[in-house]
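Colleague: predicted coordinates and the sequence they were generated for:
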Amino acid sequence: MPAPEDALAAMGRAAIHAADVARDVWGLLKDIVFWMFVAPWKRQRAGIRWESVIEQGVRIGWDAIPIVVLINFFIGMISALQSASLLKQFGQLLLIANAVALSMTRELGPLLTAVIVSGRSGSAFTAEIGSMKMAEEVDALSTMGLNPTRFLIVPRILAMAVAVPMLTLVADFMGIFGGWLIAVTVVDLGSWQYLRHTADAIDMGDVMRGLTKSCVFGGIIATVGCYLGVHVEGGAAGVGRSTTNSVVVSIFLVIFANLIFTAFFYVIE
């Protein structure tokens, strides 16, 4: 059992580390806000690098479509089967469409898409920027008078904030399609009945709620991935640790943010 003074020292080191991380994150957020919203209007040749935003957007969004389609298609099928096993006890199998549509647009579509993107692109951000940090390329940008936040981080955050909502729309559609397939082929519901109940169950507010979540989730994933990449230490092993931490922290923060969103929407309804 550690001595009391050792435990106290460990608590002190943890508190100091947490304070350092909070200070660094706050500084990064200020830089992001400045280079994203202030500098493009105040300085010449300090605008957003849209070519980099498009490049990152293709990597985050277009290249992730196959995995998003497959996973959410299967999730929609699973949701329909689970709903059917419960609703058939009450003779309300038509409500499968309502359950699948609402769960996909409000929760599962945005959340699963964010988890996929976190593991696929958030970790890539950390690995790329971390490797650049180890090779002193980030320091070279600063030496040449080029701000690393503007060149490396802002394009990734903007691309993520746009790509994740677009992927969420794909996820919603595929989840509902998977539910429809199960309802028609397994549960033996009418195709038109399923589609009509789906249209009655959701409205534009449900879709916008999910897209709002997705935009915030994308910002969280990109910020965490870039922050951990910039603060990599310890060579190749450090890059690996930071990449793993990027996925873990991003998923935790996304789920926590989803809890806050869900509680907020519950209160205002």
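Modeller: Structure's in. What do you need?

Colleague: going by C-alpha atoms from here, please, whenever you check contacts or count neighbours.
Modeller: Will do.

Colleague: Provide a list of residues in contact with Phe261.
Modeller: Residues near Phe261 by C-alpha atoms under 8 Å, 6 or more residues apart in numbering: Lys213.

Colleague: helix or strand: which one has it?
Modeller: helix 235-268 (DSSP states H and E).

Colleague: so what's the one residue sitting closest to the centre of the chain closest to, chain neighbours aside?
Modeller: Central residue of the chain (C-alpha atoms, centre = their mean): Ala114, 3.2 Å from the mean position. Nearest residue to Ala114, sequence neighbours excluded (C-alpha to C-alpha, 6 or more residues apart in numbering): Phe217, at 6.3 Å.

Colleague: quick one: the helices in this structure, in order.
Modeller: 4-33, 39-42, 50-60, 65-87, 96-103, 109-117, 123-134, 137-143, 148, 154-185, 191-201, 204-230, 235-268 (DSSP state H).

Colleague: what angle do the fifth one and helix 109-117 make?
Modeller: The reference is to helix 96-103. 60 degrees (axes from the mean of the first three to the mean of the last three C-alpha atoms, to 10 degrees).

Colleague: got another one to weigh against that:
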Amino acid sequence: MPGLGVLREIGHLFALAVTVVKLTFRRPFQVREFIEQFWFIASVSILPAMLVTIPFGAVMALQVGSLIEQFGAQSLTGGASVLVMIQQASPLIVSLLISGVAGSAICADLGSRAIREELDAMKVMGVSPVQRLVVPRVLAVVLVALLLNGLVSVVGTLGGYFFTVYMQDGTPGAYVASFSALAQLPDLYISEIKAGIFGFIAGIVAAYRGLNPKGGPKGVGDVVNQSVVFTFLILFFVNTVLTAIYLQLVPSKGM
């Protein structure tokens, strides 16, 4: 039955996530592999993240400013646009780039190793492929996501400031004042929590699909596409859940 197959896949995915968490604290930790993967993921993600964030922040600032202007509350443009960027846009931008760029690379690497039977050879030698290959990659994705989220938040905030002040004739003082009046530290906390969780999900899904390719080299391409699509779907669902929980637990600061 198709439904049982889906549940089985979900169960295997959760089992891999639990195994990765357990093996993270087991020696030996693959420090060199972690550093290499961290550097690779960061190098291929930083520039695209900035290039996506600048126009995204600009469009968001212009749209929010246009809507707020209709209500005569132009002074709140800065706070509203920055809160949207930090709470929602920044983690999603980071997660989509991480899953699309780093996740596809991880999935393709593990998938090619699987079809060459390297993973089976590692198991025969008593080496856990999850501990040797998956754990450092997942942790590298999580760390890059956390750091990249801070960079995207800063770039998006500066972009929103520029377009609000110079394109919509806003005042710098009102922009900063509205941001300080509406923003609070939990907004930054939830942004980093989202980025970490999204990075972990992206790494786990990419690793799971890469460890289980079917159909030879063509199957590797198929699982890469599947991992990106599945990650997008999971991330949007998890983002909705986390946002709903945050809004219920943390009251708005208000003016």
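Modeller: Structure's in. What do you need? What you are looking at is a predicted structure, and each value in this text was computed from that prediction instead of being measured.

Colleague: TM-score of the superposed pair?
Modeller: The TM-score (TM-score structural alignment, normalised by the length of structure 2) is 0.93; 250 aligned residues with a C-alpha RMSD of 1.5 Å.

Colleague: quick revisit: give me the aligned partner of the residue nearest to the centre of structure 1 over in structure 2.
Modeller: The alignment partner of Ala114 of structure 1 in structure 2, by TM-score structural alignment, is Ser95.

Colleague: the residue nearest to the centre of structure 1 contacts Ser214, doesn't it?
Modeller: Yes - at 7.0 Å, Ala114 of structure 1 and Ser214 qualify as touching, with contact defined as C-alpha atoms under 8 Å.

Colleague: overlap in contacts of the two?
Modeller: Common neighbours of Ala114 of structure 1 and Ser214 (C-alpha under 8 Å, 6+ apart) are Val164.

Colleague: how near is the match of Ala114 of structure 1 to Leu7 of structure 2?
Modeller: 24 Å (C-alpha to C-alpha, to the nearest Å).

Colleague: list the contacts of the counterpart of Leu151 of structure 2 in structure 1.
Modeller: With TM-score structural alignment as the criterion, Leu151 of structure 2 lines up with Val170 in structure 1. Val170 of structure 1 is in contact with 65, 68-69, counting by C-alpha under 8 Å, 6+ apart.

Colleague: let's see it at 7 Å
Modeller: Val69 (C-alpha atoms under 7 Å, 6 or more residues apart in numbering).

Colleague: same check on Gly57 of structure 1?
Modeller: So Gly57 of structure 1 contacts 159-160, 163 (C-alpha under 7 Å, 6+ apart).

Colleague: closest one of those residues to Glu107 of structure 1?
Modeller: Ala163 (17.6 Å; C-alpha to C-alpha).

Colleague: so the closest one makes contact with Trp62?
Modeller: No - at 8.2 Å, Ala163 of structure 1 does not count as touching Trp62 under the criterion of C-alpha atoms under 7 Å.

Colleague: the more surrounded of these two?
Modeller: Neighbours per residue (other C-alpha atoms under 10 Å) separate Ala163 of structure 1 from Trp62, with Ala163 holding more: 24 against 13.

Colleague: roughly how far apart are the spatially closest residue to the more buried one that is not a sequence neighbour and Ala124 of structure 1?
Modeller: Spatial nearest neighbour of Ala163 of structure 1, chain neighbours left out: Gly61 (4.9 Å); criterion: C-alpha to C-alpha, 6+ apart. Gly61 of structure 1 is 13 Å from Ala124 of structure 1, where distance means C-alpha to C-alpha.

Colleague: how about Ile32 of structure 1, what's its match in structure 2?
Modeller: Ile32 of structure 1 maps onto Val20 in structure 2, by TM-score structural alignment.

Colleague: count of neighbours near the residue nearest to Ala163 of structure 1?
Modeller: 21.

Colleague: relative to Leu211 of structure 1, how far out is the corresponding residue of structure 1 for Pro186 of structure 2?
Modeller: Using TM-score structural alignment, the equivalent of Pro186 of structure 2 in structure 1 is Gly205. Distance, Gly205 of structure 1 to Leu211 of structure 1, by C-alpha to C-alpha: 10 Å.
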